[in-house]
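S.K.: Quick one, what's the 3D model for this:
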Amino acid sequence: MSSRTVRTTHAEQTEALGAELARSLRPGDVVLLRGEMGSGKTTFVRGAARQLGTRAPVTSPTYTIGRRYDEASPPVAHLDLHRLESLQDEDPALLDDYLTDSHVVFVEWPEVADGELPRVRWTVTLAHAGADAREITIAEVAA
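M.R.: Prediction:
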C-alpha cells in the first residue's frame, strides 16, 4: 500500500491534488474522503471531477446524499453521507444509482457505511493545518 502526505495552502492546490489522483482512477473505483467539516473534501472532489471532464458546478451533496456527473469520462458519483447515522435504517437500494461499475465514486463521511462500500481503492484524509493550509494524506488500499 502506498501513501503520501501533501501540504496545500489554498483551494487551487487541493483541487490540483484531486486532479492528480483522478488521472489514476478507473470505472468502478471508490475513493473515501475523511476529514472534519470544512477540511476541503468537496474541493478535492471538484478537482478530480474537473480532471475527468465535468464542467457542471461541483458542490457538496449533503442534503441530497449524492450527485452524478455523467458527462465526465468515466462518469463521476459524489456521495456525502454526513446526515445519515448509518445505512442500516435506510433503503438498501439508497446508493445503487451511485455505486456502479461505470462510475468513479467519491464518498464523504464514509464512516456511516461502516465497511459496506465495495471496490475501495483510495482513502484521502484532509486535516486543517492553520489558515487555509491543509495536510492531505492519500493512501492506496491494498487489493
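S.K.: When you work out contacts or count neighbours from here on, use the C-alpha atoms and nothing else.
M.R.: OK.
S.K.: roughly how far apart are the residue nearest the centre of the chain and R68?
M.R.: The centroid of the chain falls nearest to F106 when counting by Cα atoms, centre = their mean (2.9 Å). For F106, the distance to R68 equals 10 Å [Cα to Cα, to the nearest Å].
S.K.: tell me, what's touching these two both at once?
M.R.: Residues touching both F106 and R68 by Cα atoms under 8 Å, 6 or more residues apart in numbering: 76-78.
S.K.: So which of those is the closest to S102?
M.R.: Nearest to S102 among these is V76, at 8.7 Å by Cα to Cα.
S.K.: To compare against the first, here's the next sequence to fold:
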Amino acid sequence: MTEWSTWLADEAATVAFGEQLGAQLALCPGCVSVHLAGDLGAGKTTLTRGVLRYFGHSGAVKSPTYTLVEGYELPSRTLYHFDLYRLGDPEELEYMGIRDYFAGDSVCLIEWPVRGAGILPEPDLAASLKVQAGGRLVMLEAYSGAGRAVLERLSANTDLSSC
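M.R.: From the prediction side, this is the model:
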C-alpha cells in the first residue's frame, strides 16, 4: 500500500489521529521523516501535537515558524518539528546542519517541506491535509518500506472511524 486517506471531524480527531500515527511510527525506528503539507490552518501542527503526545510530550506545541525547528527529547525518541514556511532559500538548511537531524532514532516532522526541496531527503511518509466539510481530509503517501508498513497498519486499524 502506498496511499491511504481518512477524514477527521475536528481538532480533537486530528490530535487523536496524530497519536495513532505516532504509535505506528514508534513501531518502525527507521521511519524518520514525515512531510506535512497543507494550507495555513489545515491542521499540520495539530497533527504534530498528537504525534508528540503519543511519545509522551504533555506541554504546548506551537509551530516553530521563526526558529525553523523545535526539538523534543522524549523517553523513547527524539522528535524534531520543523516549520519551513519562512525559509528564504533551501540552502539555509545546510547552514543549520539539517542532515544531522535525520540520524539515529529521531523522527522529523516537517511542515512546508516544499520550501526545502532539493535539500531535504525524501520522506518515509508524506501527509497532505485539506479542510473539508468542517473537518480535515488527511491523505498519506508512503515513499519507503517503513512508510508502507505504517500505512498498512493504519488501514488495518478499525478504531480510526472514531476519529
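S.K.: Would you pull the TM-score for this pair?
M.R.: Comparison of the two superposed chains (TM-score structural alignment, normalised by the length of structure 1) gives a TM-score of 0.88, and 141 aligned residues with a Cα RMSD of 1.9 Å.
S.K.: is it true that the residue nearest to the centre of structure 1 touches R34?
M.R.: No - taking contacts as Cα atoms under 8 Å, F106 of structure 1 lies outside contact range of R34: 10.7 Å.
S.K.: State the number of residues packed around the equivalent of G38 of structure 1 over in structure 2.
M.R.: Using TM-score structural alignment, the equivalent of G38 of structure 1 in structure 2 is G41. Close neighbours of G41 of structure 2, defined as other Cα atoms under 10 Å, add up to 11.
S.K.: Helix, strand, or coil at G41 of structure 2?
M.R.: coil (DSSP: H, G, I helix; E, B strand; the rest coil).
S.K.: Y72 of structure 2 now?
M.R.: Per three-state DSSP, Y72 of structure 2 ends up strand.
S.K.: L126 of structure 1 now?
M.R.: strand.
S.K.: That one maps to what in structure 2?
M.R.: Under the alignment defined by TM-score structural alignment, L126 of structure 1 corresponds to L129 in structure 2.
S.K.: you'd agree Y54 of structure 2 is up against A23?
M.R.: Yes - using Cα under 8 Å, Y54 of structure 2 makes contact with A23 at a distance of 6.4 Å.
S.K.: Tell me where structure 1 has helices.
M.R.: 11-22, 41-51 (DSSP state H).
S.K.: A139 of structure 1: which of those helices is closest?
M.R.: Closest to A139 of structure 1 of those, according to Cα to Cα: helix 11-22, at 10.5 Å.
S.K.: now that closest one against helix 41-51, angle please.
M.R.: When axes from the mean of the first three to the mean of the last three Cα atoms, to 10 degrees is applied, the directions of helix 11-22 of structure 1 and helix 41-51 differ by 60 degrees.
S.K.: Have a look at how far, on average, helix 11-22 of structure 1 is from structure 2.
M.R.: On superposition with structure 2, the mean distance recorded for helix 11-22 of structure 1 (mean Cα distance after the TM-score superposition for structure 1) is 1.1 Å.
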